[in-house]
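Enquirer: what follows is a predicted protein model with its sequence.
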Amino acid sequence: MPYSEAAFRPALGTAHGAVPAPVTVFDDETPAVANLDPALLDALRRAAADAAGDGVGFLVNGGWRSPEYQEYLLREAISKYGSEEEAARWVATPATSAHVSGDAVDIGPPAARAWLSEHGAGYGLCQIYRNEPWHYELRPEAVEYGRPSLYADPTHDPRMRAPRSH
């Protein structure tokens, strides 16, 4: 059966992790934030509170996602980029996505990303992919050892080759 965007869109909204407008990291009502891994959310909120002292606000553009919503985003990316291979540089499968497991968050605006780039490792919050400056994951070891090297894009991340479990 051919993919139909209309078949997905009506049923997949904020309950599935969509973030139609950015929300604060302190929003406990939006599933994209509320369903994040508790350790990630704690680190994110501590960083956001400290960044606010520097006049920088954090907004969540994406966080936890249902497998269905992740599949929808993947199909959109395949349509946009023309192939599964090219789409994989930007969107993971539901089986491999750190968003589906609640282990990734997309942060904005640019000032928040700049603040995290400079200070995030102190909270264990690390950018993972060079091509996605908004995508952060928790790496607790970064507090002591600094942030890990960036992957060029998700296709270079060995985790994208095997299903994730949480």
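Expert: Nice, I can see it. Numbering: from 1, shown residues only.
Enquirer: please count neighbours and contacts with C-alpha atoms only from this point.
Expert: Will do.
Enquirer: residues in contact with Cys126?
Expert: Counting by C-alpha atoms under 8 Å, 6 or more residues apart in numbering, Cys126 makes contact with Leu116, Ser117, Gly120, Tyr136, Glu137, Leu138, Arg139, Ala142, Arg147, Pro148.
Enquirer: hmm, the fifth one is touching Ala121, no?
Expert: Right, Glu137. No. Glu137 sits out of contact with Ala121 when judged by C-alpha atoms under 8 Å, with a separation of 10.3 Å.
Enquirer: comparison target, given below:
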Amino acid sequence: MANLDPELLKALRQAATAAADGGVDFHVNSGWRSPEYQNQLLREAVSKYGSEREAARWVATATTSPHVSGEAVDIGGSNATAWLSRHGAEYGLCQIYRNEPWHYELRTDAIDRGCPRMYADPTQDPRIQQ
């Protein structure tokens, strides 16, 4: 949880406490990542998917990844992601990419308006465009 945006961490803790009251445990599989680690993940994705274009559907560069800036978490456990899909907006926690049900970011407007429409994958996110 080191280096996460303080507001994201606060929202995540509040949501995890509420989920735990209902018997659901959160597991943060990935939070903040160093630029070096993000680049390693990207190299591995290129190797796995066969091209930079296909890898970009799953892994952003170190300069564009919200993980590197501490603004994203990957949540483990299907119970936890199901709970977040139902209740995350109450805490400003939103799934951003349709192809990554584990990836959540803080969207404080979601508390009042609900989460914004998801992008199909990171290649559709204007913040990630390289």
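Expert: Thanks, I have the structure now. As the structure is a computational prediction, the values presented were derived from the model and not from experiment.
Enquirer: of Glu137 and Ala121 of structure 1, give the one with the bigger neighbour count.
Expert: Using other C-alpha atoms under 10 Å, the more surrounded residue of Glu137 of structure 1 and Ala121 is Ala121, with 23 against 19.
Enquirer: returning to that earlier point: from the contacts of Cys126 of structure 1, which would you call buried?
Expert: With burial judged by 16 or more other C-alpha atoms under 10 Å, the buried subset of the contacts of Cys126 of structure 1 is Leu116, Ser117, Gly120, Tyr136, Glu137, Leu138, Arg139, Ala142, Arg147.
Enquirer: find the centremost residue of structure 1, please.
Expert: Val105 (3.1 Å; C-alpha atoms, centre = their mean).
Enquirer: pretty sure that one is in a helix, no?
Expert: No. Val105 of structure 1 is assigned strand when assessed by DSSP: H, G, I helix; E, B strand; the rest coil, not a helix.
Enquirer: which position in structure 2 pairs with it?
Expert: Here Val105 of structure 1 is matched to Val73 in structure 2, going by TM-score structural alignment.
Enquirer: that match against Leu106, yeah?
Expert: No. If you go by C-alpha under 8 Å, Val73 of structure 2 and Leu106 don't touch, sitting 9.3 Å apart.
Enquirer: where along structure 1 do the strands fall?
Expert: Assigned by DSSP state E, the strands in structure 1 fall at 23-24, 59-62, 104-108, 125-127, 135-138.
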